[in-house]
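Participant: Predicted coordinates and the sequence they were generated for:
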Amino acid sequence: MSGYLTTHVLDTATGLPAKGMKIALYKVSGNSHTKLVEVETNDDGRTDAHILPAEKFKTGQYELVFFAGDYLRASGQVSEDILFLDQIPLRFGMSDPDAHYHVPLLLSPFGYSTYRGS
């Protein structure tokens, strides 16, 4: 298999990459989640390496959890104890063993969007 997974986060409220956001990747099987890796975004809002590199890539169901609340508090955009957006889970499937899957997050304190990027 030569597929791999990447992600990045853009802060649409500031117009900048979301630097320092923690992201966890889980392999999902039914109701079971197995954490594979936890990373943090760099100055460009990306991870320093593929979040799931080719040598560890397997097809199946996965979930990225973006720790948006921690990032939004650290950036000074929110200060409440209870946030509208805190942890954002994105569950998706990867079926092509040779594909590059890119799952970005566009974030503001009150909304987000995602898509399959390239």
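Facilitator: Received, thanks.
Participant: can we go C-alpha only for contacts and neighbour counts from here?
Facilitator: Will do.
Participant: Give me the contact list for stretch 14-27.
Facilitator: 9-11, 33-46, 51, 60-68, 70-71 (Cα atoms under 8 Å, 6 or more residues apart in numbering).
Participant: Quick one, which of those are buried?
Facilitator: With burial judged by 16 or more other Cα atoms under 10 Å, the buried subset of the contacts of stretch 14-27 is 9-11, 39-42, 45-46, 51, 61-68, 70-71.
Participant: take a look at this one as well, against the first:
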Amino acid sequence: MATLTSHTLNGTDGTHAGEIPVTLTNLTTSTVTFTAQMDEGGRLSENIDAKDIDPDAMYELVFDTAGYWAARNMPAAVTQIALRFAMTDPEGAYHMPVILNPNSYSMWTSR
């Protein structure tokens, strides 16, 4: 079993960016692996069965930030953040933190 985690932070005020909808899709097969929502503290932790991971596939993790910014009355150019990556180890741990702003974002990964 693999674990995919994330933490979203609001770069405009330094708070946790919670309750953002998230979708992980296998781009090779167009199969949605999971849909979830960041918790109130901006954290996500999803376990993925090893049989559902293709080490040769490309995956896309999409954060739907439009509603988050709208709830704060902040016009945003960046209404979705899409991260593309491979999960080469079906038993691996993948961490994808994001600092988001209405018009930009920054991400990194650690394993």
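Facilitator: Thanks, I have it. Note that this is a predicted model, so its numbers are computed, not measured.
Participant: Once they're superposed, tell me the TM-score.
Facilitator: Scored against TM-score structural alignment, normalised by the length of the second structure, the superposed chains reach a TM-score of 0.84; 108 aligned residues with a Cα RMSD of 1.8 Å.
Participant: sorry, back to before: strands - which of the buried ones among the contacts of stretch 14-27 of the first structure land there?
Facilitator: With strands taken from DSSP state E, the overlap with these comprises V9, L10, D11, V39, E40, Q61, Y62, E63, L64, V65, F66, F67.
Participant: Hmm, S108 and the third one touching each other?
Facilitator: Yes: at 5.9 Å, D11 of the first structure and S108 qualify as touching, with contact defined as Cα atoms under 8 Å.
Participant: Rebuild the ones in strands among the buried ones among the contacts of stretch 14-27 of the first structure as CSV, extending it with distance to K22 of the first structure.
Facilitator: Shown next, in CSV, are these (distance: Cα to Cα, whole Å):
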residue, distance to K22 of the first structure
V9, 10
L10, 13
D11, 14
V39, 6
E40, 4
Q61, 20
Y62, 17
E63, 14
L64, 10
V65, 8
F66, 6
F67, 5
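Participant: which one among those gets closest to S118 of the first structure?
Facilitator: Nearest to S118 of the first structure out of those is V9 (Cα to Cα; 14.2 Å).
Participant: My read is that that closest one contacts S108, right?
Facilitator: No: contact criterion Cα under 8 Å: V9 of the first structure and S108 do not qualify, at 10.5 Å.
Participant: related to what we said a few turns ago, among the ones in strands among the buried ones among the contacts of stretch 14-27 of the first structure, which pair sits farthest apart?
Facilitator: D11 and Q61 (26.2 Å).
Participant: L61 of the second structure corresponds to which position in the first structure?
Facilitator: Correspondence of L61 of the second structure to the first structure, assessed by TM-score structural alignment: L64.
Participant: For that match, which non-adjacent residue is closest in space?
Facilitator: L25 (4.6 Å; Cα to Cα, 6 or more residues apart in numbering).
Participant: A strand includes the one you found, no?
Facilitator: Yes: assessed with DSSP: H, G, I helix; E, B strand; the rest coil, L25 of the first structure lies in a strand.
Participant: so how far is L16 of the first structure from it?
Facilitator: 23 Å (Cα to Cα, to the nearest Å).
Participant: ok, these two, which is more surrounded?
Facilitator: L25 (22 against 13; other Cα atoms under 10 Å).
Participant: could you check the distance from that one over to L83 of the first structure?
Facilitator: 22 Å.
Participant: The first structure: helices as residue ranges?
Facilitator: 68-74 (DSSP state H).
Participant: is it true that F84 of the first structure touches S108?
Facilitator: No: if you go by Cα under 8 Å, F84 of the first structure and S108 don't touch, sitting 10.4 Å apart.
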